[in-house]
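**Student:** A predicted structure for the sequence below; I have some questions about it.
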Amino acid sequence: MAAQHRRGGISLPERSSASKPHSNILARITSSPIVSRGKQAASDAAFFSKKLLRSTGKAAWIAGTTFLILFVPLIIEMDREQQFNELELQQASLLGAPPTAPARS
């Protein structure tokens, strides 16, 4: 209908052509190299973060289980020996023996 001109009338642009300039600008922006580089950088950062988080979790699991298996029994045994030495000193003082300094190794 826009092709038919009426004499003395005002022709208005069609609605579909009014929305095209906005979509053209939007299409240009989304297809620009800067936006595609930004998307690629964000994707790479997410991939790296996910991999880092996964490997950090694995390392934390290994460190935690190693600590529990190796060092906790050692700490318990050292505490037990400390209590045993204190008990010997207490018994020796009750029996009247002169207090001796515990042997350090």
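**Tutor:** In hand now; what should we look at?
**Student:** Every contact and neighbour count from this point should use C-alpha atoms.
**Tutor:** Fine.
**Student:** Find the residue at the geometric middle of the chain.
**Tutor:** If you average the C-alpha coordinates of the chain and look for the closest C-alpha using Cα atoms, centre = their mean, you land on Leu53, 5.2 Å from that point.
**Student:** name the element that residue belongs to?
**Tutor:** With elements taken from DSSP states H and E, the one containing Leu53 is helix 33-66.
**Student:** what does Leu94 give?
**Tutor:** Secondary structure assignment for Leu94, by DSSP H and E: helix 72-95.
**Student:** buried sites along that helix?
**Tutor:** Leu89 (16 or more other Cα atoms under 10 Å).
**Student:** what's the angle from that helix to helix 33-66?
**Tutor:** Comparing the axes of helix 72-95 and helix 33-66 via axes from the mean of the first three to the mean of the last three Cα atoms, to 10 degrees yields an angle of 40 degrees.
**Student:** Show me the contact partners of helix 72-95.
**Tutor:** If you take Cα atoms under 8 Å, 6 or more residues apart in numbering as the criterion, helix 72-95 is touched by 98-100, 102.
**Student:** Narrow those residues to those in strands?
**Tutor:** Using DSSP state E to define strands, no part of these is located there.
**Student:** so how far is the helix holding Leu94 from its chain's centroid?
**Tutor:** 44 Å (Cα atoms, centre = their mean, to the nearest Å).
**Student:** A further structure is provided below for comparison with the first:
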Amino acid sequence: MSSQSRKGGVTLPERPSRSKDGQDGIISRISSSVSQSPILHRGKRAADDAAYVAKRLLKSTGKAAWIAGTTFLILVVPLIIEMDREQQLNELEMQQASLLGAPPMSAHK
């Protein structure tokens, strides 16, 4: 083995430079000038800010939905069940009254 200890893997040979007519130099200059552009930095910062705001909005919307859902289950669902039960009881009383021959009761008590 060689004196350098490496853990597995194959090393790839370095690419030969493709400097036909200086194209690599132009591309590298353009990419470095674009990557150092203040417009690019402002765009990245705006995208980061938008992502942060969207994340916070989704988080707070989720919390609000949880609160609304649990409140509905605790307060409104029992009320709906009780109103349905009362309506069924009223219908049963009306059926019994009609079977006994009593005059129908008005809907308003």
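**Tutor:** Good, I have the coordinates. Keep in mind that what you see is a predicted model, and the values were worked out from it rather than measured.
**Student:** follow-up on the earlier one: what range does the helix holding Leu53 of structure 1 cover in structure 2?
**Tutor:** Applying TM-score structural alignment, one finds that helix 33-66 of structure 1 aligns to the residue range 38-71 of structure 2.
**Student:** Report the mean distance between that stretch and its aligned residues in structure 1.
**Tutor:** Compared with structure 1 after fitting, stretch 38-71 of structure 2 has a mean deviation of 0.5 Å; criterion: mean Cα distance after the TM-score superposition for structure 1.
**Student:** Show me how far that stretch is from its chain's centre.
**Tutor:** For stretch 38-71 of structure 2, the gap between its own C-alpha mean and the chain's C-alpha mean amounts to 10 Å (Cα atoms, centre = their mean).
**Student:** Only the buried residues of it, if you could.
**Tutor:** Buried positions in stretch 38-71 of structure 2, judged by neighbour count with 16+ other Cα under 10 Å: none.
**Student:** Quick one: map Ala102 of structure 2 onto structure 1.
**Tutor:** Matched across to structure 1, Ala102 of structure 2 falls on Ala97, judged by TM-score structural alignment.
**Student:** What of Ser19 of structure 2?
**Tutor:** For Ser19 of structure 2, the aligned residue in structure 1 is Arg15 (criterion: TM-score structural alignment).
**Student:** Now do its match: how many residues are near it, please.
**Tutor:** 8 (other Cα atoms under 10 Å).
**Student:** sorry, back to before: now the buried members of the contacts of helix 72-95 of structure 1.
**Tutor:** Buried members of these, counted by 16+ other Cα under 10 Å: none.
**Student:** Which one of these is nearest to Gly57 of structure 1?
**Tutor:** Nearest to Gly57 of structure 1 out of those is Pro102 (Cα to Cα; 43.6 Å).
**Student:** Skipping its backbone neighbours, what lies nearest the closest one in space?
**Tutor:** Nearest-residue entry for Pro102 of structure 1: Asn85, 7.3 Å, with adjacent residues in sequence omitted and distances by Cα to Cα, 6 or more residues apart in numbering.
**Student:** ok, the one you found to Ile34 of structure 1 distance?
**Tutor:** Note on Asn85 of structure 1: its distance to Ile34 of structure 1, by Cα to Cα, to the nearest Å, is 72 Å.
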